[in-house]
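Undergrad: requesting a structural model of the entry that follows:
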Amino acid sequence: MKAHLFSKMSQGLLLLSALLATSCKESSNNFFVPDHEAPSLVSVTPANGETAEENNTILLTFNEYVKAGEGKANFNGEEVELTFKGKTASYAYTALDYNQVCQFSLPKGAVIDFQGNVFEGVSIQFTIRERPQPEARIFDAVVSPDGKGNYTSIQKAIDNVPSKRTEPWLIFVANGTYEEQIIIPEDKPYIHLIGQDVDKTIVKLRINSSTEASATDPDVWKYSYKNLGKTEAAMVSVKATDFYAENISFVNGYGKELQKGPMALAMYTQNDRNSFNNCKFLSYQDTWQTGPKSDNGRLYAQNCWIEGAVDYFYGNGNCFLEHCTFYNMRDGAIIVAPSHKVGTRWGYVLNNCIVDGNELADTERVKLGRPWHNSPIAVYLNTIFNIKIAPEGWTDMGAIPQMFAEYNSKDKEGNTVDLSQRKTQYTYQDEQENPVTGICQAVLTAGEAARYTYENVVREGDNWDPKKYMEQISAPENLKRENGILSWDASKYAICYLVIANDETVQITKETSCNVEEGKTYQVKAVSEYGSLSEPLKE
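TA: This is a model prediction of the structure:
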């Protein structure tokens, strides 16, 4: 009993000491005295005038324990929240531009000690580092249908990619039509597939998902993946993380050429951190399925063309598409059919995209989407409608959407689209065929729309930044030909150059000159460290 009482007393004394330590300062003779002094800054990193990384943390270290007071820190013109821990206050920033000048300020009173004494504040300026010059190298593999590369098949090039990479493996695909199914296995991340020209670098195959013959349509079984001896129905299946494609058209010939169902996937992305730039995806029904392994797996696409008629962008995951065109191929086409599980944070976000279509689609019957299963989310932000869609915008399917909404929709003349008739009530039948109804928001406020950003949807969690893959470096300059030698000035940040004659890639070189033939017209493109191609420099 005495031991227990002594233990309780000891714990109480320790707690009292801790409390005193936060509100008093210890004198030289080990007595605590009231603290009336403001906290002082011991150090700040980055220091004023220093150079810093583009992803970093501003760390302020004080001479005593501190906490948040009144007022907010400001970073590059925006208020930010500090994280307090012991004697430090910090703010983590990401994705700043190279050479960017940054301003951080902490006003008086924003930081106090535990006695309430006010820190006077501080302002610093620092600069983000220059972009590093990557080491010169050529593509890891070249695919060309004429046999002048390492492979004539894209799949063969993928088969020979080393497993479990942590850095990009660059595959250049020359102009041509590659009639093959492509499967990128899960153990081969960081494949960057770079086409020469989006309209001339084409992956194409007639294949559909049917598992049995049709009594009325012989084409269904003829092009069934089962009849073709395939184990998977999608023309392209990406099972790995960190896949990137640029300048390639993915064409399911069954959907595109026959213009009918059943499901005929041109693309099936099945993992986290997949990205696409300047690509085309063409079919009819179910052109592109998104199905990441985790509910919040991410996909990012920029400047892409997605074409179809029935649920032609569908599935789950957090998918952020910018400056893409959704092209509708029939009257009454339906664009998206998401199936997001409860707990998905963002769903489908279509930002600054265009909704377009052929003459058949311009009849005010096209729908933005329908809820496939679970708790779907789809938002259209700043959309331009080149065709008139159905006034209700959405339609029923198999669930009540969590969010089917728009913000700042415009027609092709720039007029605000009337959203007053957009659908807000949904109905479906459950497994027992009982009707289920629910309500869903159809229009976002400016504040609500502002949450759906690249930083939130794409970069959240691990700072994944696929936009850096897509950043074009400057084209070469000063192209000239003398005595059978073509030369040019180096492009900053280039790892190598493509030399193209009459649409045919004739050389990939780390040098700034090469031997050429007479009678041909040449152009040169610079290649970034991620494989992305610059604009051409032409003769």
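Undergrad: C-alpha only now, for contacts and for neighbours.
TA: Will do.
Undergrad: which stretches of the stretch 351-500 of the chain form strands?
TA: 354-357, 367-369, 377-381, 384-385, 403-407, 410-411, 425-429, 435-439, 477-482, 485-489, 496-501 (DSSP state E, counting those that start in this stretch).
Undergrad: show residues contacting the first one.
TA: With C-alpha atoms under 8 Å, 6 or more residues apart in numbering as the test, strand 354-357 has contacts from 323-330, 383-387.
Undergrad: rerun that using 7 Å as the cut-off
TA: 324-329, 383-387 (C-alpha atoms under 7 Å, 6 or more residues apart in numbering).
Undergrad: give the contact list for residue 486.
TA: 480, 513-516.
Undergrad: again, but for residue 193
TA: 170-172, 244-246.
Undergrad: 6 Å instead?
TA: For residue 193, the contact set (C-alpha atoms under 6 Å, 6 or more residues apart in numbering) comprises 171, 245.
Undergrad: swap in residue 474?
TA: Here residue 474 is in contact with no residues (criterion: C-alpha under 6 Å, 6+ apart).
Undergrad: where's it relative to residue 498, distance?
TA: 14 Å (C-alpha to C-alpha, to the nearest Å).
Undergrad: that older thread, kindly reformat the contacts of residue 486 as CSV containing distance to residue 454.
TA: Formatted as CSV, those follow (distance: C-alpha to C-alpha, whole Å):
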residue, distance to residue 454
480, 41
513, 39
514, 41
515, 44
516, 44
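Undergrad: let's have those residues in a markdown table, adding secondary structure, neighbour count and distance to residue 183.
TA: Listed next are those as a markdown table, based on DSSP: H, G, I helix; E, B strand; the rest coil; neighbours: other C-alpha atoms under 10 Å; distance: C-alpha to C-alpha, whole Å:
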| residue | secondary structure | neighbour count | distance to residue 183 |
| --- | --- | --- | --- |
| 480 | strand | 14 | 42 |
| 513 | strand | 18 | 37 |
| 514 | strand | 16 | 36 |
| 515 | strand | 12 | 37 |
| 516 | coil | 20 | 37 |
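Undergrad: now show me the structure for the sequence below, then we'll compare the two:
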Amino acid sequence: MLSPSTPSATLTYGKRWLLLCLVLLCSAVCSPLYAYDLVVAKDGSGNYRTVQAAIDAVPTGRTSVYTIFIKNGLYQEKVTVPATKPFVQLIGESVANTILTWNDNANTPNGTGGTLGTGGSGSVTVNATDFSALNITFVNSFGDGSQAVAVSLYADRAAFKNCRFQGNQDTLLNYGNGRQYFKDCYIDGNVDFIFGNAIALFDNCVIYAKTRTTAGSSFITAANTPPGQAYGYVFRNAKIPSNTGGTQYYLGRPWQNSTGSSPLAENKVVFLKTTIGANQILPAGWVTWDAGTDVTKITYAEYQTRYFNGKLVPVTQRVPWSKQLTATDTAQYVKAKLFGAWDPCAVAAGFCTTMNTPDIAVSNFRAAKGATQATIDWNISWAASQIKYELFRSSDNVSFNKIYETTAQNDSTYNFQATDAIPAAGNVYYYYLRASKAGLATHTTPTIQVSSVPTITITGGTNAFAQYSNGPSAPQTYVLAGTNLLGNVTITPPANYEVSANGTTWYTSAMPLVLAQTNNTLANTTISVRLNATAAGTYSGNIVHTSTAAAPVNVAVTGTKVNTPQPVSVPLQWWPLKANNQDSTAVRNASVAASNSTLRNFYVSNGTTVPTIKAYSKAFGQALGASANGDGTWVPSPSSNPNRRYYEEFTVTVSPNSTSVRLDSLVFTAGFYGTANGRLAVLVSRSGFVSDSTELTGGRGPAGSLNSSTGLGTFASPLVLANQTNGVTTVFRYPLNSTTGLTLGAGQKLTARLYFSAGTTSAGRYSLLKDVLFKGERLTVTAANQPLAGTSFQVYPNPTPDGNLMVALGGYAQDVHLTLCNALGQALFSTTVQAGQTQKMLPLGKLASGVYILRAQSQGSTDVRRIVRE
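TA: Reported below is the predicted structural model:
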């Protein structure tokens, strides 16, 4: 029986050469042993427990190296080296076990209403010159789904030796037009994972392009070398092994040499004597960014690219605008020409000496659970012959047994795999891997696990319920699922609430809903919940989900029952913004006047800078920029945050001879094209912004109630708008004056202004807006349109998200005939509500999203309701 242990105390090669040089130096000039300036240790045995605390203690304005030794440990912290602290040098105890990690991504909130952006997501950010690091692993553990940088490097004269950079999309950012050197390093990722505008030399590095979780090819580099800069990326003696799956890669694509970029980058990437795995690099080698790429500005080149078997890679299918270099050509790609007077070899003794015996460092140790067995795989950072891999398993994370062993037979095998039966339902297996070779430090990985523990998961939640006198509240939904289940799932709502799995049969606290599992699994199941109290009041509690041996999961609910009818909320005025800026005559209520939106310092797209983005279109709605030529430029204003001089205005005006209206909400669909740095603030005014101005609050977005991470829609916390390159789809909803709404009398108006901004300096970035809708009701009815001969005619929920529209009727002595029409007045279907029947469910689920008209007729009178199908 074995237990996980700390790595062997045997010195790694990186430590050996460094310590040897230091000992020799000290023996010549001093008697005491060499001491680092600071030591970081998680166990408290150093000067500081965190890396950031040590950096904070570094004196400013240094002109010589200041060393920080970091003992083995997993340092989960976001680290920044400020520009005022040059010459910082981080030295890890061992590259396999000195790990700096964090998990921000480009969409992580920055605390002021925006997001961190790509560069700000860096686990480690270096802003100071003359930075160096040895024997350290830098990780961004966010995973897939967004840009997530391990090291954001904005420094000139930065050097790394025997370091690892691990992530997925955008692992290593080389920026600031600086000079950067990487010796004997390992870099992995899966999309554009080495990117930026620096002059960077990667000397004898392993570039591990990982298998993606999604289908399709990907890209290793995304250099955006600025015009006039002689060099970009140079890879010398790099190894690009095959990955564990089928993802193939291009060597690079040209960032910011694309539609809308100005000026176009002059991308430069050169691979010299590269060794690649079979089928890892696509035959074309390189690819353009889009149709706007100017290939005449690109320098993509190779010299003697070979497979691991030593054979030259055939290059006949390489894109014609790439280059195959000669031996003479390669002379220009040496340190002296790339870096000028800066010599990275002087950073530390032996810094540029190649490590003939690399350290043992396992990467990407993970397990994937299948139906009957788990697949455990990993790759080695630096391949070597005779490394022994031993896989250990435990059911209690204490006592481990070895279940698998293999030994690498060459120095070109990077990927390894083992399988194991999955644990029985209700159990967990824990695994760790030990990699060893005589004379080298052993690397023992952290544990991973494969679980068969019963687990209930909930996706989504509920907002406050509102129940009126005419029946239960409108239902809300969430999604329930379960894995590794040992029994059925019981769903128990609190008193006065009901739940349903089909929207028809409802269950209560006295009679809970029970869902049967199949093969220990409950597939995603939509659960509807509603408030159905008998007495007025406020009701709160938890819907409790239980199953044998699974941890209970709760969904909180709260709501209010009132003894009044549900307020009417129908579309009053709608600007589709798909063909022009006029409101829709089909939807406009008879009580309000026609209106076009107006622009202040905004201009619609010229339709040529980005051909797919017209001024108005069905998919993208209205496309706006801040430049009069319509090219989608946002310089000099408004950038980053909204500016009160840049807005689009919408006005609802009650006709002078009409009745009053109540406005309860503003709904719109908004996003950006070409940037994730779009922002929006929303304000309304009853005086045309002469004497009053109100920022809207309490809004909802696609993920529910707006908060600081999504932005509130105020100037201090603007909405964060998604980059939507396939069509704008993100819907936002704002109540007006909370639940009360705003009442406008004859001749009065309400003005809304939408203030867009974009933190970008490139052309071809457009704010997108469509389906701007004011909802509410007419408070009185003119003689020309008498109500039905009854006491109430209501529809809810409206808009209807799931297509089930409830019609509530009261006080009718005769049958009521209902006819549903499209926005053009064409009848789609009809039905009859018998006299005395108070409710009728209309299934609208098969209708496309849009606006419809419901006409009711009884005893010679007619009334209509406008219906929105979401």
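Undergrad: so after superposing, what's the score?
TA: The TM-score (TM-score structural alignment, normalised by the length of structure 1) is 0.54; 314 aligned residues with a C-alpha RMSD of 3.1 Å.
Undergrad: can I assume residue 7 of structure 1 sits in a strand?
TA: No: if the criterion is DSSP: H, G, I helix; E, B strand; the rest coil, then residue 7 of structure 1 is helix and not within a strand.
Undergrad: aligned counterpart of it in structure 2, please.
TA: In structure 2, nothing lines up with residue 7 of structure 1, judged by TM-score structural alignment.
Undergrad: neighbours of residue 7 of structure 1, how many?
TA: Neighbour count of residue 7 of structure 1, defined by other C-alpha atoms under 10 Å: 12.
Undergrad: distance-wise, check it relative to residue 458 of structure 1.
TA: Distance from residue 7 of structure 1 to residue 458 of structure 1, by C-alpha to C-alpha: 52 Å.
Undergrad: now residue 184 of structure 1
TA: 22 Å.
Undergrad: those two: which is more packed in?
TA: residue 458 (25 against 20).
Undergrad: just to revisit the earlier point, return the member of the contacts of residue 486 of structure 1 nearest to residue 451 of structure 1.
TA: Using C-alpha to C-alpha, residue 513 comes nearest to residue 451 of structure 1 of those, at 48.5 Å.
Undergrad: list the contacts for the closest one?
TA: Residue 513 of structure 1 neighbours (C-alpha under 6 Å, 6+ apart): 486-487.
Undergrad: show me what it lines up with in structure 2.
TA: With TM-score structural alignment as the criterion, residue 513 of structure 1 matches nothing.
Undergrad: equivalent analysis for residue 335 of structure 1, please.
TA: By TM-score structural alignment, residue 335 of structure 1 lines up with residue 220.
Undergrad: that match reaches residue 253, doesn't it?
TA: No: using C-alpha atoms under 6 Å, residue 220 of structure 2 is not in contact with residue 253, being 8.0 Å away.
Undergrad: unless I misread the structure, the match of residue 335 of structure 1 falls within a strand.
TA: Yes: counting by three-state DSSP, residue 220 of structure 2 is found in a strand.
Undergrad: burial count for the nearest residue to residue 623 of structure 2 once chain neighbours are set aside?
TA: Spatially, and ignoring its direct neighbours in sequence, residue 623 of structure 2 is nearest to residue 768 (4.8 Å; C-alpha to C-alpha, 6 or more residues apart in numbering). Residues near residue 768 of structure 2, counting by other C-alpha under 10 Å, number 30.
Undergrad: could you look up the SS state of residue 768 of structure 2?
TA: Under three-state DSSP, residue 768 of structure 2 comes out as strand.
Undergrad: give me the buried positions along stretch 232-248 of structure 1.
TA: Of the residues in stretch 232-248 of structure 1, 233-248 count as buried by neighbour count, 16 or more other C-alpha atoms under 10 Å.
Undergrad: cool, and stretch 123-137 of structure 1?
TA: Applying 16+ other C-alpha under 10 Å to stretch 123-137 of structure 1 flags 124-129, 136-137 as buried.
Undergrad: so where do the helices sit in structure 2?
TA: Using DSSP state H, the helices of structure 2 run over residues 13-29, 51-56, 117-120, 335-339.
Undergrad: please identify the deepest-packed of the ones you listed.
TA: Ranked by mean neighbour count under mean count of other C-alpha atoms under 10 Å, the helices of structure 2 are led by helix 117-120, which reaches a mean of 21.
Undergrad: list the contacts for the residue nearest in space to the middle of structure 1?
TA: Nearest to the geometric centre of structure 1 sits residue 300, at 2.6 Å (C-alpha atoms, centre = their mean). Counting by C-alpha under 6 Å, 6+ apart, residue 300 of structure 1 makes contact with 275, 319-321.
Undergrad: please redo it, this time with the cut-off set to 7 Å
TA: 274-276, 319-321.
Undergrad: again, but for residue 187 of structure 2
TA: By C-alpha under 7 Å, 6+ apart, the neighbours of residue 187 of structure 2 are 164-166, 206-208.
Undergrad: try it again with 6 Å
TA: Contacts of residue 187 of structure 2 by C-alpha under 6 Å, 6+ apart are 164-165, 207.
Undergrad: now render these as TSV, adding distance to residue 733 of structure 2 and neighbour count.
TA: Listed next are these as TSV, based on distance: C-alpha to C-alpha, whole Å; neighbours: other C-alpha atoms under 10 Å:
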residue	distance to residue 733 of structure 2	neighbour count
164	46	26
165	42	24
207	46	23
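Undergrad: redo these as TSV? Include distance to residue 829 of structure 2.
TA: Formatted as TSV, those follow (distance: C-alpha to C-alpha, whole Å):
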residue	distance to residue 829 of structure 2
164	65
165	62
207	62
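Undergrad: on that earlier part again, quick check: the two most widely separated of the contacts of strand 354-357 of structure 1?
TA: 329 and 383 (18.6 Å).
Undergrad: among the buried residues of stretch 232-248 of structure 1, which are in strands?
TA: Among the buried residues of stretch 232-248 of structure 1, DSSP state E puts 236-238, 244-246 in strands.
Undergrad: which of those residues sit farthest apart?
TA: 237 and 246 (15.9 Å).
Undergrad: from the contacts of residue 300 of structure 1, which is closest to residue 68 of structure 1?
TA: residue 320 (34.8 Å).
Undergrad: correct me, but that closest one touches residue 346?
TA: No: under the criterion of C-alpha under 6 Å, residue 320 of structure 1 makes no contact with residue 346, lying 8.8 Å away.
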